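Engineer: with the input below, show me the fold.
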Amino acid sequence: MPDDQEISVPDRMINIAGKLFAARSFDAVSTREIATAASVNLSAISYHFGNKEGLYRAVFKKIVRDLKPARVNLGLFLQNGMSEAGDDRRELAEMMVRIISDLLDNALAPENLSWRMRLIAREMAAPTECFQILLNGHLKIMHDLSGMLIAKIMGEPASSETVRLTAQALLHLCSQYAINEQLVKSRLEWENFGPEEIGKIKKALIPLILRALNLGEHVDIVLVPKWR
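Structural biologist: Next up is the predicted model:
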């Protein structure tokens, strides 16, 4: 990932503002603080984004753009994998294991900017107009995609409330480790989320989800390479 000084001024402002908005609330972050942290004139915010609200919207639009590879790759993986798996429950379980593994990697890998997860969680807890940007641009798509596999496993329509609630639970369980990073590290006495720690999270979470989906007989599945 390029250093903040190597990217465009608007993107640098978005990255800086995103981290500040994730750490505190929208109202608690001043435009002067953003400008100072981004090493730009205060007028740069109005020039590039109109006002602080415009910058806030730009942060979420960029988050949605940056997460596009995850949406595309998940869609392709499901399209190819489900046609090959058919009704074979072990193959469906293997697909679920891969999805859980990569959702955790995407959420916890240092290069994936954990502030994004915290800002998304803040926006969902206290929605603004930017919630619709997240919902329509990313969250709904990820829910629907994961719901396709869940529906196949459960033998229910993808549109059913049970499938939608289960998809919500899956995505929440995978993302909450990044959202609650400090709590998890404190409780486990970990210094960071490195490969070893992420592996331990997978070892605990994957059997839990497989059993919840009545795939407990397949908890022996070994993690496979990433699809992204």
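Engineer: going forward, measure contacts and count neighbours with C-alpha atoms only.
Structural biologist: Noted.
Engineer: residues contacting the residue lying closest to residue 49 once chain neighbours are set aside?
Structural biologist: Spatial nearest neighbour of residue 49, excluding adjacent residues (C-alpha to C-alpha, 6 or more residues apart in numbering): residue 55 at 5.3 Å. Counting by C-alpha atoms under 8 Å, 6 or more residues apart in numbering, residue 55 touches 14, 17, 45, 49.
Engineer: secondary structure class for residue 55?
Structural biologist: Recorded secondary structure, residue 55: helix (DSSP: H, G, I helix; E, B strand; the rest coil).
Engineer: state the distance from it to residue 38.
Structural biologist: Computed as C-alpha to C-alpha, to the nearest Å, the residue 55 to residue 38 distance reads 13 Å.
Engineer: next one: residue 30
Structural biologist: Using C-alpha to C-alpha, we find residue 30 at a distance of 12 Å from residue 38.
Engineer: again, but for residue 79
Structural biologist: Note on residue 79: its distance to residue 38, by C-alpha to C-alpha, is 42 Å.
Engineer: likewise residue 125?
Structural biologist: Counting by C-alpha to C-alpha, the gap from residue 125 to residue 38 is 27 Å.
Engineer: which of these two has more residues huddled nearby?
Structural biologist: Taking neighbours as other C-alpha atoms under 10 Å, residue 125 and residue 38 compare with residue 38 leading, 21 against 10.
Engineer: wait, that one touches residue 11, no?
Structural biologist: No: with contact defined as C-alpha atoms under 8 Å, residue 38 does not count as touching residue 11 (9.9 Å).
Engineer: chain neighbours aside, what residue packs nearest to residue 51?
Structural biologist: Ranked by C-alpha to C-alpha, 6+ apart and with sequence neighbours excluded, the top spatial neighbour of residue 51 is residue 45, at 6.1 Å.
Engineer: to compare against the first, here's another:
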Amino acid sequence: MLAAGEKADAKQRLIEAALRVFGEHGFKGASTRAIAGAAGVNIAAIPYYFGGKEGLYMGVVGHIADQITARMSPGLRAAEQLASDSATTPEQRRQAMLALGDRFISMMVGTEEAALWARIMVREQFDPTEAFDVLYSRVMAPSYMAVSRLLGPLLGLPAESEELKLRIFSVIGQALIFRVARTAVLRRLEWDAYTPDRLDQIRAAVRANIIAIMDAGRPA
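Structural biologist: Predicted coordinates for the structure are as follows:
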């Protein structure tokens, strides 16, 4: 009988292996035998720990949500606190927006784990399953709401206005493109990889665009 630590280790290895296999082949194309082999466990471990392939996939999506939340929550909490304080100045809102952009780039572009998350997240955009609801409620919606509460007053737009929602998607999308279109970015810039200096260049470019969006709401 496996000890508690061994069980936790086996579950974690299955999650890590499944993250790669599901990302490469999608849910339908992923083989539970291949996942178990990559994790170094018996195939029976999948129904034992997760109830089956579907449960394992949901476990992987929950893992992605956990990882993103852990990295983004400090910045989102700070943004929410600023947004809810009536004494917060427009400049403080602007700086909080820029800080969120920097944090997002560091997470989604500057970490190798994000390449694995992005494969599954993009698949869920094209062919959503019930897992999309997990990603939306735990990852996307909290980020959108925090940005909305910071950016809306700067632009003079109501929180539920379509214009504000579109602006927010443009803010997030311009940062996300450096992950989902990484191959095109590297080829066009003649880079071989994202280095710390190049990440600084990406942050600067995204910051310039965020500033332009925020400045659109300033009085002439």
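Engineer: check contacts around the residue most central in space within the first structure.
Structural biologist: With distances taken as C-alpha atoms, centre = their mean, the residue of the first structure nearest its centroid is residue 107 (5.3 Å). Contacts for residue 107 of the first structure (C-alpha under 8 Å, 6+ apart) come out as 114, 117, 174-175, 177-178.
Engineer: same question, residue 180 of the second structure
Structural biologist: Counting by C-alpha under 8 Å, 6+ apart, residue 180 of the second structure touches residue 118.
Engineer: and with 10 Å instead?
Structural biologist: Neighbouring residues of residue 180 of the second structure by C-alpha atoms under 10 Å, 6 or more residues apart in numbering: 108-109, 114-115, 118-119, 121-122, 173.
Engineer: for residue 123 of the second structure, see how far away it is.
Structural biologist: Applying C-alpha to C-alpha to residue 180 of the second structure and residue 123 of the second structure gives a distance of 11 Å.
Engineer: go on, residue 202 of the second structure?
Structural biologist: Taking C-alpha to C-alpha as the measure, residue 202 of the second structure falls 25 Å from residue 123 of the second structure.
Engineer: looking at these two, which one has more neighbours?
Structural biologist: The neighbour count for residue 202 of the second structure versus residue 123, taken as other C-alpha under 10 Å, is higher for residue 202 (19 against 16).
Engineer: picking that back up, buried members of the contacts of residue 180 of the second structure into PyMOL, please.
Structural biologist: Remark: buried members of the contacts of residue 180 of the second structure, expressed as a PyMOL selection using 16 or more other C-alpha atoms under 10 Å:
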select buried, resi 108+109+114+115+118+119+121
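Engineer: which one of the contacts of residue 180 of the second structure sits closest to residue 35 of the second structure?
Structural biologist: Nearest to residue 35 of the second structure out of the contacts of residue 180 of the second structure is residue 119 (C-alpha to C-alpha; 16.3 Å).
Engineer: show me what contacts the closest one?
Structural biologist: Residue 119 of the second structure touches 19-20, 22-26, 179-180, counting by C-alpha under 10 Å, 6+ apart.
Engineer: in which helix or strand would I find it?
Structural biologist: In the assignment (DSSP states H and E), residue 119 of the second structure maps to helix 113-126.
Engineer: mean deviation, that helix versus the first structure?
Structural biologist: Taken over the aligned residues, the distance from helix 113-126 of the second structure to the first structure averages 1.7 Å (mean C-alpha distance after the TM-score superposition for the first structure).
Engineer: quick one: buried residues of the helix or strand following that helix?
Structural biologist: Downstream of helix 113-126 of the second structure, the first helix or strand assigned by DSSP H and E is helix 130-135. Residues of helix 130-135 of the second structure classed as buried: 131-132, 134-135 (neighbour count, 16+ other C-alpha under 10 Å).
Engineer: tell me which strands and helices helix 130-135 of the second structure is in contact with?
Structural biologist: helix 53-84, helix 113-126 (3 or more C-alpha pairs under 10 Å, 6 or more residues apart in numbering; DSSP states H and E).
Engineer: what do you get if the cut-off is 7 Å, keeping everything else the same?
Structural biologist: helix 53-84 (3 or more C-alpha pairs under 7 Å, 6 or more residues apart in numbering; DSSP states H and E).
Engineer: buried residues in the helix it packs on?
Structural biologist: For helix 53-84 of the second structure, a neighbour-count test (16+ other C-alpha under 10 Å) marks 53, 56-65, 67-69, 72, 75-76, 79-80, 82-83 as buried.
Engineer: check stretch 150-170 of the first structure too.
Structural biologist: Here stretch 150-170 of the first structure shows 150-153, 158, 162-164, 166-168, 170 as buried, counting by 16+ other C-alpha under 10 Å.
Engineer: about what we covered before: farthest pair in the contacts of residue 107 of the first structure?
Structural biologist: Using C-alpha to C-alpha, these span at most 13.0 Å, a distance reached by 114 and 174.
Engineer: how many neighbours does the aligned partner of residue 93 of the first structure in the second structure have?
Structural biologist: By TM-score structural alignment, residue 93 of the first structure lines up with residue 94 in the second structure. The number of residues packed near residue 94 of the second structure is 17, by other C-alpha under 10 Å.
Engineer: now do residue 47 of the second structure
Structural biologist: Residues near residue 47 of the second structure, counting by other C-alpha under 10 Å: 14.
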